[in-house]
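Coordinates for the following, if possible.
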Amino acid sequence: MAKPSRSPTPTPPSPSTNSNPNNSSEVLPSPSDSVSSLSFSPTTNHLVATSWDNQVRCWEVLNGSCVPKAAISHNAPVLCSAWTGDGTTVFSGGCDKQVKMWPLASGVQPITVAMHDEPVNKVAFIPQMNLLVSGSWDRTLRYWDCRQPQPVHIQQLPDKCHALAVDYPLMVVGTAGQNLIVFNLEFPQTEFKRMQSPINHQTRCLATFPDKQGFLVGSIQGRVGIEYLDDSKKEKNFTFKCHRIGNHIYSVNSLNFHPVHHTFATTGSDGIISFWDKDNKQRLKSFPEYPAPIPCSAFSADGTLFAYAVCYDWSKGAEHHDPSKAKSHVYLHSVWEDDVKPKYRKKYLLWN
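Purely as a prediction, here's the structure:
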């Protein structure tokens, strides 16, 4: 992976607080409320953010800086986003119980292509099937052909959808009640496997292994689980602690595999980003702590950029929400090969 050019030095933070300890480039304009998802185009350096301010914003990354490209609105907070495989179209879903399709290049107005009975909090596009899949608090997973008004199939879930990860033919859904449902998308209407999370707390996020042999699961308990699908590899399953400061335990909010080196990043409500190597059981890098949670993140398609949001994530409830410190930030960080490439140490770092 070629080394990226260094991003421009941002404006120094005020002396009273180090609001940007990693000196990442800030993406402007900032959303006016908490950021709920970030996603990069699979083909170009376009970044999309959804927010609780009802907005979906798109920027183009040029020479390490983000240039605003366009924005659309929902009628309620927007919770999730996804791209088509060719990188031309964005999908966004939220509390208005619908998914909108937004063709970026054509200038066509977004249209509603999916509906649920409760808020839509997860969405993904499956290029191999030319289908959109949406997960909702209405306890269903729905497959959509965007040319038709009705879902191709409605999959009942045991509880509210909390997490979704798709890499054809593997799809994993996490629901309330610590349920994990695995699908082989070659047979999308049948569950391949249902299991309880290896972590005894609510599932917060999921990520499929790049080789599709298993998945990661992150929880509100500050733990990540590594799960292989093949029962003969059960001895390789393990969980490890992370996003803990002293006796304080924080939620693991996002999991993202690096597209080249297949190591992964976690972000947490403790305001920390860490890069990990699951195969060698190592933490590769831990970044300085931010003064607010990091609710979402994403690697660019070539792995040279890492986007993340810093804002209140409501994990401690409304009583801990301080409007004077509620400003939301989206940052763009250059990824250096030494930070994400496995180090293959002989002595493993043991997790427990």
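
from here on, contacts and neighbour counts on C-alpha atoms
Noted.

need the contact list for Ser39.
Leu47, Val48, Ala49, Ser81, Ala82, Trp83, Ser297, Ala298 (C-alpha atoms under 8 Å, 6 or more residues apart in numbering).

Ranking by neighbours, what's the top pick from those?
Ala49 (29 neighbours; other C-alpha atoms under 10 Å).

Tell me the spacing between it and Trp83.
12 Å (C-alpha to C-alpha, to the nearest Å).

swap in Pro77?
19 Å.

what's the answer for Ile245, then?
Counting by C-alpha to C-alpha, the gap from Ile245 to Trp83 is 35 Å.

Then Cys205?
From Cys205 across to Trp83, the span is 19 Å (C-alpha to C-alpha).

What of Lys212?
Shown here: Lys212 relative to Trp83, a distance of 20 Å by C-alpha to C-alpha.

so Val182 sits right up against Lys193, yeah?
Yes: counting by C-alpha atoms under 8 Å, Val182 does reach Lys193; the two are 5.1 Å apart.

Pick out whichever of these two has more residues nearby.
Val182 (21 against 12).

quick one: the closest residue to the more buried one other than its chain neighbours and Phe264, what's the gap?
Taking C-alpha to C-alpha, 6 or more residues apart in numbering as the measure, Val182 lies nearest to Val172, with 4.5 Å between them; neighbours along the chain are not counted. Between Val172 and Phe264 the computed distance is 17 Å (C-alpha to C-alpha).

Which parts of the stretch 201-350 of the chain are strands?
In the stretch 201-350 of the chain, the strands defined using DSSP state E, counting those that start in this stretch lie at 203-208, 214-219, 223-228, 238-241, 244-245, 248-249, 252-257, 264-268, 273-277, 282-286, 297-299, 305-310, 329-334.

what does the stretch 51-200 of the chain give?
Using DSSP E, counting those that start in this stretch, strands in the stretch 51-200 of the chain cover 55-62, 65-73, 78-83, 89-94, 98-103, 111-115, 120-126, 131-136, 140-144, 153-156, 161-167, 170-175, 179-184, 191-196.

and for comparison, fold this next one:
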Amino acid sequence: MGYTFRQRNQADEVVNAVAFSADGKILAAGTSDDSVYIWHVQSGQKIKRLAEHSDDVMAVAFSPDGKTLASSAVDGTVYLWDLSWDISLWQVVKPLEGHLASVNTVAFSPDGKHLASGGSDTIVYVWDVRSGHKIQLKGHTDSVNAVTFSPDGKTLASASWDKTVRWWDVQSGKEIPVPFEGHTHNVNTVDFSPNGKTLVSGSMDTTIRLWNLQLGKQIKELSGHANNVTTVVFSPNGKLLASGSWDKTVRLWDVQSNQEVQRFEGHSSAVNAIAFSSDNNTLAAGSDEHGVILWHKTSGQAMTRLAENYRHIKTLAFSPDGNILALGAEDKTIHLLDAHSGQKLKQLDGHSEEINVIAFSPDGQLLAAGSRYPTRSDLPYPTVRLWDVSPSNTNVAKEIKGLYGHSNHVYALAFSPNGNILASGSDDHSIRLWNVQSAQEIKQLTGHSHFVTAVAFSPDGKRLASSSWDKTVRVWDVQSGEEIKRLMGHSNHVTTVAFSPDGKMLASGSRDKTVRLWDIALAQ
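As a prediction, this is how the structure comes out:
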């Protein structure tokens, strides 16, 4: 079995690097759109896009404890990301500065205390992750393409376009004088066996070579690829070796017999990166074809596309009858799909900023969309837009009107039960009520001291509930616009609210890891 992970409909991103977290549940990929993408392996769902680099991301690596991710790029940067339990708080915690050119490879030491990086400036750096202090390993005469620590963390191997593999003592920073010579072209990749006794390297000369570290000499040569070998990696148990190549294949080798035991064919272009899951059963491969494929190592057969590929989906909503699925994307577009066949029906263009939230009117005839606010704008910007998505409007969905009023990003939208009023919540701390027919603002509800994360009408439409990063839930009288209840108890940001069908109870969810139920009549 397998899954194909992709990011956009018109795919033009190259996957340069992939890495599994230690528990095998998360997959990271570095791509040519300057980003790192994080996926949940079992579901294939994209969890996060990390976008700080200003050029192609060439390498990614998880720390052994899974709490930190390292990424490096052509712009010469190395970033350490804090992968806290709260996905929205994932951020760069430390930029590592030193390389003067593209950083092609990164690797954590087994204890997670050090990070090695290698670049087109011919330098290998070993960084203290906590302090950022670095030591420089000099010896290569051309671009360094791969680095890997030995299992005990005491030594480091590096591969270079100077056709050599070099072995370093991490403590002293000195090269161990063992000549790994034999490749006749650029060496692209290198990996230690799990027991630390063998080193494998792959080269543009199309060969894979195995080196005995104790003897300091080549012991095996694996031939079969018809083009440049870009990546090689041992399985966690050390019994298998996987390789990827410009010949568009991933191959699995038995280390003991030197025989090719499985060939994965399905990529339509060069394979750049591969990684084993910790249970030995799954192999991830990234390629120039702008996707990541997860292969089951024994079957090597089925490949399943999860969905048509729309870029960076931020929000989605079903129409009330369940026949249409609307997707709001980071590329500023909204896609309407047939919910049963997956066929694309319409694309809504008009926003010039990322889409944060979408909502259908109760009759399914209208769609509201809320977006980010421009970083630099001297003119008012309609962060909320209304679209006619009625079935009669078959060819082009018509934008009815942009709603002007909010001065910051809009994250929350809800139609009243009768469809006459639209509520919007914003990072400007306000909630606005709009007349849907006239597209005019009716009231502004103020009181929250941080951005508004969610809004919900009561079933009778007379009350509106809102949640906020100020840790409160508030209930408003829709007619007067007055705050009638303030519900306090959460110890962290409140992210969502919902009324019970009878309107007597209100549920709220928070980043304090709790869901609270409030009796509206009794709440003070």
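
The residue nearest to Val182 of the first structure -> the second structure?
Using TM-score structural alignment to pair residues, one finds that Val172 of the first structure aligns to Ala242 in the second structure.

Would you check that its match makes contact with Val232?
Yes: judged on C-alpha under 8 Å, Ala242 of the second structure makes contact with Val232 at a distance of 5.6 Å.

Identify the contacts common to the two.
Ile274.

between the two, who's got more neighbours?
Val232 (27 against 23).

roughly how far apart are that one and His185 of the second structure?
Per C-alpha to C-alpha, Val232 of the second structure is found 16 Å from His185 of the second structure.

and if you look at Leu386 of the second structure?
From Leu386 of the second structure to His185 of the second structure the distance is 59 Å (C-alpha to C-alpha).

Please say which of those two ends up with more neighbours.
Using other C-alpha under 10 Å as the criterion, Leu386 of the second structure and His185 rank with Leu386 on top: 23 against 18.

What lines up with that one in the first structure?
In the first structure, nothing lines up with Leu386 of the second structure, judged by TM-score structural alignment.

Specify the local secondary structure of Leu386 of the second structure.
For Leu386 of the second structure, the assignment made with DSSP: H, G, I helix; E, B strand; the rest coil gives strand.

contacting residues for it?
Counting by C-alpha under 8 Å, 6+ apart, Leu386 of the second structure has contacts Leu366, Leu367, Ala368, Ala369, Glu399, Ile400, Lys401, Gly402, Leu403.

so what's the first one closest to, chain neighbours aside?
Across the structure, with C-alpha to C-alpha, 6+ apart as the measure, the residue nearest Leu366 of the second structure apart from its sequence neighbours is Asp388 (4.9 Å).

Verify the contact between the one you found and Lys398 for me.
Yes: counting by C-alpha under 8 Å, Lys398 is a contact partner of Asp388 of the second structure at 5.1 Å.

What ranges does the stretch 1-150 of the second structure have for its strands?
Using DSSP E, counting those that start in this stretch, strands in the stretch 1-150 of the second structure cover 2-5, 15-20, 26-31, 36-40, 46-50, 57-62, 68-73, 78-82, 91-96, 103-108, 114-119, 124-128, 134-137, 144-149.

distance between stretch 204-211 of the second structure and the chain's centre?
32 Å (C-alpha atoms, centre = their mean, to the nearest Å).

what's that stretch aligned against in the first structure?
Mapping stretch 204-211 of the second structure onto the first structure (TM-score structural alignment) gives residues 137-144.

Could you do stretch 473-482 of the second structure as well?
Aligned by TM-score structural alignment, stretch 473-482 of the second structure falls on no residue of the first structure.

now the strands of the stretch 201-350 of the first structure in a markdown table, with distance to Lys122 of the first structure?
Converted to a markdown table, the strands of the stretch 201-350 of the first structure look like this (distance: least, C-alpha to C-alpha, whole Å):
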| stretch | distance to Lys122 of the first structure |
| --- | --- |
| strand 203-208 | 11 |
| strand 214-219 | 15 |
| strand 223-228 | 20 |
| strand 238-241 | 24 |
| strand 244-245 | 27 |
| strand 248-249 | 25 |
| strand 252-257 | 13 |
| strand 264-268 | 18 |
| strand 273-277 | 22 |
| strand 282-286 | 28 |
| strand 297-299 | 15 |
| strand 305-310 | 18 |
| strand 329-334 | 20 |
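
out of the ones you listed, nearest to Ala70 of the first structure?
The minimum distance between Ala70 of the first structure and the strands of the stretch 201-350 of the first structure falls on strand 329-334, with 16.0 Å, by C-alpha to C-alpha.

got the angle for that closest one vs strand 35-40?
Here strand 329-334 of the first structure runs at an angle of 30 degrees relative to strand 35-40 (axes from the mean of the first three to the mean of the last three C-alpha atoms, to 10 degrees).

I'd like to know which elements strand 329-334 of the first structure is packed against.
Contact partners of strand 329-334 of the first structure among helices and strands, from 3 or more C-alpha pairs under 8 Å, 6 or more residues apart in numbering; DSSP states H and E: strand 25-27, strand 305-310.
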